[in-house]
Structures are given as C-alpha cells and as structure tokens.
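using only what follows, build the 3D model:
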Amino acid sequence: MKTIIPKTIKDQQVVVPGSKSISHRILICASLCTGISTIENLLESEDIKWTMNALTCFGAQIDRINEGRFRVIGFGGTLKPCEKEIYLGNSGTSMRLLAGIAALGTTEYVLTGDKRMCERPMVELLNALKRLGIHAISPNRQGTPPVRICGGNRQGGTVTLDCSKSSQYLSSLLMMGTFMAKGLDISLESLPVSSPYIDLTLDIMTKFKVEAHRIHPCLYQVPGQQSYSPGDFFVEPDLSNAGYFWALGAITGQMISVKNISQNSLQGDLKQVKILEQMGCTVKFQENEIGVCGSELTGIDVDMSDTPDAVPAIAVVAGFAKGRTRIHNIRHLREKECDRIDAVSSQLLKMGIMVKQGDDFMEITGGAPKGARIETFNDHRIAMAFSMPGLLIPGMEIENETCVEKSFPNYWEIFDAL
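So this is what the prediction gives:
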C-alpha cells in the first residue's frame, strides 16, 4: 500500500524510460537477425524480461552490457527446440507477438502465463495460423492461453485475420511473414483497433531492412524470403508513460514537460496531448520535449480506439473537468490486464465522481474528487493513473503499488521526486 501525500507541484521536466511497445518489437526483430545487434535505452521491465526469456528459449543470446544497453545475437529465423513451457506472466504483447515467431519453429512450443493471461483472447491469431497450415491450438478449447504452436510450414500465402480485439495479431504475422516462401497477403475482416501500433511495427521492421506494406487499411502484404539485418538501435521514451505526467500538468495547472520526445513519434499515445488540448490545456512543443499545462478543464467526446493505454489517465483528468467526458470505441479495454472500463469506473466512483459505463464507452461527469483507497486489479496503468490526484487531494492510497514494474520499474522514484 502506498499512501500519497499532497504537495505543491511546480513547473518541471521529467524523463521517462524506453517505450515498452518498441522494446518488445526491437528485441524480437534483433533476435530474428543473423548477427549481432545493440539496443540502447531498452526498457528493463517485467514484461520485457518475459519477452527476453522467451527469445532466449528460441535461441537468441541476449546480454546486458549496462543499464538500458543490450547486445542481441540473433537466431536468424531458425529456432531451437524448447521442451519446457514458456511463461509470459500477464504480458499480452509478449504472448501475441511471440506466437507468430514460435510458428517459425519445427518443434512444438507451449506459451502460457498467469491466471489473467490465461483468460485473454488468442483465438483470432490461432485461427489465422491454422489457415497458414501451422498447428496452433488452445488445449482448453477457450481460445485462450496456454497455447501450443508447432510450425514446419513456411509456404505462406493469403490469410484473413480478425483484429477487432488486438492489433498485435497483425504485428505478429507481419514480423514472421518475411520468412514465408510466398510471403503473406493479410486481409483484415474489419478495421483494426489500436492501429498506430501497426505503424510502429512496420517502422521497426524497416529499420531492420525488411519490408511489409499497407495496401489499404484492411490489406497488408509481406514479401517472402527476406532477411533481418542487425545493427545499432535506440528505443525512444514511452509515451503511454509520459501521459501520466501530462495528466498531472492538466490537473495541477503547472507546465509538466517530458524530455527526449519527438513530435514525429509514431507512438499512438502522442495523441494524448491533442486530447488534453481539447479539454482546455496548453501544450508546449519544444525541441525533443513536450509539456502540458491545464487551466479550466472541460469535458469532451473522444474516440480512443487507437490509444487504449491512455484511457485511464484521460479518465482521471475528466474527473476534474467541468461537464461530461465521453470516451468511446474502447471495447477492447475489457481484454487488457484487467477489465479497464470497469476498473476505472469503479475507482472514480470511489472518489465521488459520477461514471456511466457501457460495453464500449465511459461517460464521466467531472466534479470535486475526494481521496480513496484505489484497487489496482494488478494493473500498472490503474496504479499510475490514480496516483496523480494524490498530489492534489488528501487520502489517496494505492494498493499493490509494485504492479507498476510491469512497464515502469522506477515510476515511484520519479513520482516521489516531483
């Protein structure tokens, strides 16, 4: 339990660690190379360690040189057998991205995780792999982990995919498709959720000198028989995590800036600053730095399908805004580390804020938030989003505060230094 003590917040700058989304993808692409890559500013979080462990089981050699700096010797698309189950905690990104990589092997791999991970959907990706002639099953017949995957078929070809729950299914196929003899033509059944993460995958693949193309929003093509090229790579800061500090700027009326951030970042959560600007904040763009300062906040209507990780922080800010904020097209939040629509709603209600929720939306009527003991549901984003009001209002307590180690191991160190 962490009790947060209110204090005076002044204009300031903060530095956040490397992006979780980019760290996963760069590690995977580096492991798919033949040769040695170095990665700077890699996030050293719980989820990334699960991905590292799995890639090591597949045959990569990953060595920590010093803080944030790693050397990866790739297996070049030829995976070694692994008889033991590969445990991935509650890292949905690891599970989905690595399922496609496991399909490149010629022996069976079993990917599993904790209780919540074994409730999260995988059936859409498993079905796509089966259509490609790959053995991919969920033994519990629920379409959830653990999953058993055995490749051996690298023909590739045409496949349909449902990305209504996660764009990570597509990212998984894009990264593995380069090794297919015929490449992959991937047709989506509908527009994907969280589409900026697809852009991120395509961009990172380009850095490793392999190609994948968006023909139109529901059709992607990956040329076959390509090889990933090793090199030296840098992981930019995590904009999902930057969002908690921008949210603090919004509710305190102080200019809180996050350093080392490019306005041209492909991370979808850069959109947070535009959302906060619509709510009445001033956004300051400087070279490699973005700051947010709130004034009189007002409610808005916003589609956050592409920025699901930012929803908890924006919802908390909405609790301080005048009028109603409607956050919609977020049904996929119910499949995250917890049911985030229900979790955020329940904790705002504890704080005396009116919330209405539906299958794919939240409506938050701003007011005068009061202190409360926050249940995190073992979800890092709930813990961080609800920590910020504690610097303004007394009585805020965060249960299971160590869950932030999933994505932001030094969060409380930075938070306490504000």
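
contacts, neighbours, all on C-alpha from now
Fine.

which helices and strands does the host helix or strand of Glu413 pack with?
In this structure, Glu413 is located in helix 411-416 according to DSSP states H and E. Under the contact criterion of 3 or more Cα pairs under 8 Å, 6 or more residues apart in numbering; DSSP states H and E, helix 411-416 touches no helix or strand at all.

so which helix or strand takes in Gly105?
Short version, using DSSP H and E: Gly105 is in no helix or strand.

repeat for the one 5 residues further on
Following DSSP H and E, the helix or strand that holds Val110 is strand 108-112.

hmm, who's touching that strand?
Residues external to strand 108-112 that are found in contact with it (Cα atoms under 8 Å, 6 or more residues apart in numbering): 81-89, 95, 99, 102, 118, 145-151.

just the buried residues out of the residues you listed, in PyMOL syntax.
Here the buried members of the contacts of strand 108-112 are turned into a PyMOL selection, burial being counted by 16 or more other Cα atoms under 10 Å:
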select buried, resi 82+85+86+87+88+89+95+99+102+118+145+146+147+148+149+150+151
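
among the contacts of strand 108-112, which are located in helices?
By the criterion of DSSP state H, membership of the contacts of strand 108-112 in helices covers 95, 99, 102.

for those, which one is nearest Val344?
The closest of those to Val344 turns out to be Met95 (Cα to Cα; 24.5 Å).

distance of the closest one relative to Thr160?
Per Cα to Cα, to the nearest Å, Met95 is found 20 Å from Thr160.

to check against the first, give me the structure of this:
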Amino acid sequence: MITERVGLTARIPGSKSCTNRALLLAAAAPGTSRVRAPLVSDDTLTFRDALTALGVRVAATPADECWEITGLGRGPAGGARVWCADAGTAARFLPPFAATGEGEYVFDGSGQLRARPLWPLADALAGLGAEVRTAAGEDALIRVTARGLDGGEIGLDSSLSSQYLSGLLMAAPLMRGPLVVKVHRLVSRPYIDMTLGLMRRFGADVTEGPDGRIEVGTRPYVPADLVVEPDASTASYVFAAAAVTGRTVTVPGLGAGSLQGDLGFVDVLRRTGADVRIGDSGTSVTGTGRFRGGFSVDMGEISDTFMTLAAVAPLADAPITITGIAHARLKESDRISAVAGNLRACGIRAEEGPDWLTVHPGVPLPARIACHRDHRIAMAFSVLGLAAPGTITLDDPGCVGKTFPGFHNEMRRLFPAYELPVPGVRAH
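Next up is the predicted model:
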C-alpha cells in the first residue's frame, strides 16, 4: 500500500436522492422554489424532463448551478406519457404525484427499469382509490388514471425498496385528507428520514408514531430555497480510495448535519483501520497503511455503499462479510451476484447468500468487469483498479454518467496513478 499522506479535496457532485426529492417537492409547492448545486446527471435530468412532461416549469442557469422550479401547488392535469429511462426514483416518486391530479398518466422506462418491481407501489395506490395498471402485456411500467386521492390509512410492505414509501409520503399533502401509513419491514430507513426532513423543509405536517406509523396532514407545501449537499454514496468511492492508498481525502459540505445515511460508510472504513474525521463542514478519511478485515457488518441501511466495501475487501488482511442486503438484488442489477461474479473473475474468493456476501483476501488478477449498466459497480471496481494498477478494465465505463459523469476525471485528478479502466486508455 501507498503510505504518502497528501491532503486532497474531492469535488463530489450533489446528492441524487436530495436533488430528485427536492425537484418533486418544489413541483408540488405553489410558487417558485430554487434548488442550488443540483446533481446534473442522467438520472436527475430524466427526472427533470419527466416533471416538465407533467406540466411543471423548470428553468436552469447556463451552468446548471441553480434550477428554478415553478410549482403547481397541486397534482398535474391533462394526462401525459412520461419517460423514466433507468431512473428508479422517477418511476416510484412520480406516479403517486400524478395520482393526486387529473388525467391518464403512462410511465415507461428502459428494459432495465422494467425488470425492477413496482407492484408494492401499485397496490398502495389502488388501496387509496387510484386506478392503476401494471399487468403483463401493458405497454408501460405503470398506467395511472388520476382523479385525485382521498388519503386514509394503508399498510405498505417496504422490504424491497424504501422508494415506494417516499413517493407516497411526498404526494400526501396533495391528497384530500391526511395519509397514515403503517410501514412493514422497512429497508434503508435513512432514506425515509431524508424524505421526511425535506418534506418539513417545504412546510409539510409530518408526525411519526412509535408503532411504525407515519402520518402526513394536508397542510400545503410552501416554496423553498435549497442547497443540495454532496452525494454521500458517491463520496464512498473517494473515501475508500483514500483508505486503500494511504492518502487523506476531504469532502467539504458533507458533515455531521448531513441528511444522508450513506455517510455512515465512513464508520465502516473506520473498522478497517482508516482514520475518519467528521466535522460540521466536511468529512475526511485517511488511509493508515493497513486495511483490516475479520469482521461482519450489516449494511442494509447503507446498501448503496456495500459494493464499495466489497470491491476493495480483497485488499484486507482477513475476510469481510456484508449482511442485510437482500434488497440489493433488485436494484439496477442483482448487485450481490454481480459483485461476487466480478470478484471471482479477478481471482478472488467470494461467497454469497440471499442477503449476504463474504469476500476473502487475495491479489486481484487482470479482469474485465461486467458493469451490467450499473454505475455503482463501475465506480466501486474502479477503486480496486486504483489499488491494483493495470488489473481492472470496465466493459461500460460510461455508465457512471447515471450519477457522476465526471467520475473518471475526478479520480485521475485526485490520484495521478489512476488509469481510465478501458484497455490502453488513460483519463485526461
């Protein structure tokens, strides 16, 4: 391992989760809201375009430093066909918003997105009185015939994704009566905390009960001016790179008050021996020259970062087991299987179960990583390539554009030894 201590400041783009939630909440509020420092990526541009298709006006400054949203203050009207591309947040957040309006709304997306389940959301909307179709043979992901929603009390199985719950909660102030949701088997709780925190920033009346109930009143949203903090999931790659190269990397703007649960990834890195400092205005990780294993960690609450740990786990001095990640099989790819398969392609012993993965120490062999069009697989294995130069190439390096179009260039800026993971090509 490299043990040089060099202080580096990473330029991490805005949080996708915060950007898309803020866009929707601004669309639901009357008047003008501003979302500053938004993430500009495939997913957020898809979400922005989808809102435009629903009748929401979004204006951007020339360099996209700020998006100004003229909200409807209600659900959309008139009907529309909405393209969601690969964006799971668009497919799960926008149908409830549409259902509070009037007209027929058809949401469709890529084959990758069509493979991801939507039935929990469809069942919940039907339980609130919406007319929803997702049956086989439909020419869309989901079709909503909207006549407004009355609200009421429903149960929601959130074991596959927390996004269904977030979508319903954000639509709730637009319903005719309060919404009470009894949540069952919730995964990724920090994302719900983010949703509720942002809803309150836009004026929503939200209360939580000790029995897992969340109640949202009908108090209207109000416009807001929001600065999007750096994406904690994306920051995991530069933090892991610091840990395995012995350098110090700081991400400003991502500190103790963060809305994002995925900042908890640095606590996992602390267990590997990294020096972690979380301040009010930023977080720093320093590699200490040793990368420890020999532990098991439940990453169910921060599952978007489990691949980052798994990809660098071969560099540890003992096996690392990651648990609580069953729902990761239903993301952009079957992430457990995809990560295990790529590790084996690198000559690393990896064992998997329904909700766990164990990675054993080893020296990575040259391999071409199958990205499965999944940005997080590409970025995670790029970190392994940094620690083991010349061994890792990607079959789809451009898929990082889903959340971090400038990823390869930023890694090269921070770590001069970084090679663009395409055979024979270096980043510039």
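
about what we covered before: so where is the strand holding Val110 of the first structure in the second structure?
Using TM-score structural alignment, the residues of the second structure aligned to strand 108-112 of the first structure are 104-108.

one step back: whereabouts in the second structure does the helix holding Glu413 of the first structure align?
Helix 411-416 of the first structure falls opposite residues 407-412 of the second structure when the two are matched by TM-score structural alignment.

and if you look at stretch 26-39 of the first structure?
Stretch 26-39 of the first structure falls opposite residues 22-35 of the second structure when the two are matched by TM-score structural alignment.

which other residues reach the matching stretch?
Contacts to stretch 22-35 of the second structure, defined as Cα under 8 Å, 6+ apart, come from residues 19, 48, 51, 56, 66-75, 93-94, 170-171, 174, 198-199, 202, 220-228.

likewise for stretch 111-128 of the second structure?
Stretch 111-128 of the second structure is contacted by residues 85-88, 92, 96, 99, 108, 131-134, 141-142, 149-152, 154-158, 164-165, 330-333 when judged by Cα under 8 Å, 6+ apart.

same check on stretch 289-300 of the second structure?
So stretch 289-300 of the second structure is contacted by 1-3, 187-188, 243-246, 268, 271-274, 305-306, 313, 315-325 (Cα under 8 Å, 6+ apart).

buried stuff in it?
289-293, 298-300.

same thing with stretch 241-260 of the first structure?
When neighbours are counted by 16+ other Cα under 10 Å, the buried residues of stretch 241-260 of the first structure are found to be 241-259.

now stretch 163-176 of the second structure
Residues of stretch 163-176 of the second structure classed as buried under the neighbour-count rule (16+ other Cα under 10 Å) are 163-175.

quick one: which of those residues is nearest Thr391 of the second structure?
The shortest separation between Thr391 of the second structure and any of those is 36.1 Å, and it belongs to Gln163 (by Cα to Cα).

and the helices in the first structure?
Ranges of helices in the first structure, per DSSP H, are 20-31, 46-58, 92-102, 123-131, 168-177, 196-207, 239-252, 271-278, 311-318, 340-350, 380-387, 411-416.

Glu131 of the second structure maps to what in the first structure?
For Glu131 of the second structure, the aligned position in the first structure is occupied by His135, per TM-score structural alignment.

pretty sure that match contacts Cys150?
Yes - in this structure, His135 of the first structure is within contact of Cys150 by Cα atoms under 8 Å, at 5.1 Å.

what residues does Val216 of the second structure make contact with?
Going by Cα under 8 Å, 6+ apart, Val216 of the second structure touches 169, 172-173, 178-180, 204-207.

so which of those residues persist in the first structure?
For the contacts of Val216 of the second structure, the aligned pairs still in contact in the first structure (both residues aligned by TM-score structural alignment, their matches' Cα atoms under 8 Å) are 169, 172-173, 178-180, 205-207.

which of these fall within strands?
Taking DSSP state E as the definition of strands, those contribute 179-180, 206-207.

drop anything exposed from the residues you listed.
Burial by neighbour count, judged by 16+ other Cα under 10 Å, picks out 179-180, 206 from these.

want to throw those into TSV with distance to Gly7 of the second structure?
Rendered in TSV, the data for these read as follows (distance: Cα to Cα, whole Å):
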residue	distance to Gly7 of the second structure
Leu179	49
Val180	48
Val206	42
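
which among those gets closest to Gly14 of the second structure?
Minimum distance to Gly14 of the second structure across these is 25.5 Å, recorded for Val206 (Cα to Cα).

what's the average distance for the match of helix 411-416 of the first structure when superposed on the first structure?
Once the two models are superposed, stretch 407-412 of the second structure sits on average 1.4 Å from its counterpart in the first structure (mean Cα distance after the TM-score superposition for the first structure).

what is the burial count for the alignment partner in the second structure of Met362 of the first structure?
For Met362 of the first structure, the aligned position in the second structure is Leu357, judged by TM-score structural alignment. If you count neighbours by other Cα atoms under 10 Å, Leu357 of the second structure ends up with 23.
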